[in-house]
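J.: Just to be clear, the model below is a prediction. Sequence and coordinates:
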Amino acid sequence: MIEQAIEDLHVAAFDPMPTPREVLDRIPMTEAAATTVVQGRETLKAILDGKGDMVQFERFGFVRVESRGPEGVLCIFAHR
């Protein structure tokens, strides 16, 4: 068998990812960001509880929740 490196041929270095706590220590969460997180969680919880069928994602707009089940949530996204 040929002794040749077959893994990580183009990797120059490995830098460990910071933990969530380290990220928060370096970049504190703003009040606006905390509000966005709380509102998003409440919206998704309401949808999963069957109290709504629409959620807005910041990156691509509104998404309609088509179905909910033990496997997950099916969402439909459409744009013009």
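T.: That came through fine.
J.: From here on, just use CA atoms for contacts and neighbour counts.
T.: Fine.
J.: and the longest strand for this protein?
T.: Ranked by number of residues, the top strand in the chain under DSSP state E is strand 61-69.
J.: buried residues in the next helix or strand after that strand?
T.: Read in the C-terminal direction, the helix or strand following strand 61-69 is strand 72-76, with elements assigned using DSSP states H and E. By neighbour count, with 16 or more other Cα atoms under 10 Å as the criterion, strand 72-76 contains no buried position.
J.: Put this next to the first one:
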Amino acid sequence: MPMRRVEMSAMRLLLLCVAFICLSVLTSGADVVQPDCEKLKSVRCSLNSPPVCANNGQTYSSACGFCSVKRSTNSLMYVVKNGAC
């Protein structure tokens, strides 16, 4: 019987770890605000804006540049983090 309890405790610990990892993955990037590409449609892109990293692994010079590419490719791109990838 004691061995069964150890197995159950190990299984619970494993499930808890998996749940924590899944939660971490789902919430990573949750603090990244997506650029309003509709507003940036009529704006000339500035060279002074910080870069952004998109879900395709590419670093764009700014949110404006990101939106420009997103519009021209008509893709479901999104920003995963502020700054370079």
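T.: Nice, I can see it. Model, not experiment: these values are computed from the prediction.
J.: Please state their TM-score.
T.: With the length set by TM-score structural alignment, normalised by the length of the first structure, the two chains reach a TM-score of 0.27; 27 aligned residues with a Cα RMSD of 3.1 Å.
J.: before we move on, back to that, list the buried residues in the longest strand of the first structure.
T.: Applying a neighbour-count criterion of 16+ other Cα under 10 Å, one finds V63, R64, V65 buried in strand 61-69 of the first structure.
J.: can you redo these as TSV with distance to T35 of the first structure?
T.: As requested, those are exported to TSV (distance: Cα to Cα, whole Å):
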residue	distance to T35 of the first structure
V63	20
R64	23
V65	23
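J.: from the residues you listed, which is closest to L44 of the first structure?
T.: Nearest to L44 of the first structure, judged by Cα to Cα, of the buried residues of strand 61-69 of the first structure is V65 at 10.1 Å.
J.: For R5 of the second structure, give its distance to L15 of the second structure.
T.: Counting by Cα to Cα, to the nearest Å, the gap from R5 of the second structure to L15 of the second structure is 15 Å.
J.: meant to ask about S68 of the second structure, not that
T.: Using Cα to Cα, one gets 43 Å for the distance from S68 of the second structure to L15 of the second structure.
J.: So which of those two has more stuff around it?
T.: Legend: neighbour count by other Cα atoms under 10 Å for S68 of the second structure and L15, higher for S68 (17 against 12).
J.: Locate the more buried one within the secondary structure: which element?
T.: Taking DSSP H and E as the definition, one finds S68 of the second structure inside helix 63-73.
J.: buried ones in that helix?
T.: Across helix 63-73 of the second structure, burial judged by 16+ other Cα under 10 Å covers A63, C64, G65, F66, C67, S68, K70.
J.: what's downstream of whichever strand or helix holds A19 of the second structure, the next helix or strand?
T.: When elements are assigned from DSSP H and E, A19 of the second structure belongs to helix 2-27. Using DSSP H and E, the helix or strand that directly follows helix 2-27 of the second structure along the chain is strand 52-54.
J.: tell me what that next one is packed against?
T.: strand 59-60, helix 63-73, strand 79-82 (3 or more Cα pairs under 8 Å, 6 or more residues apart in numbering; DSSP states H and E).
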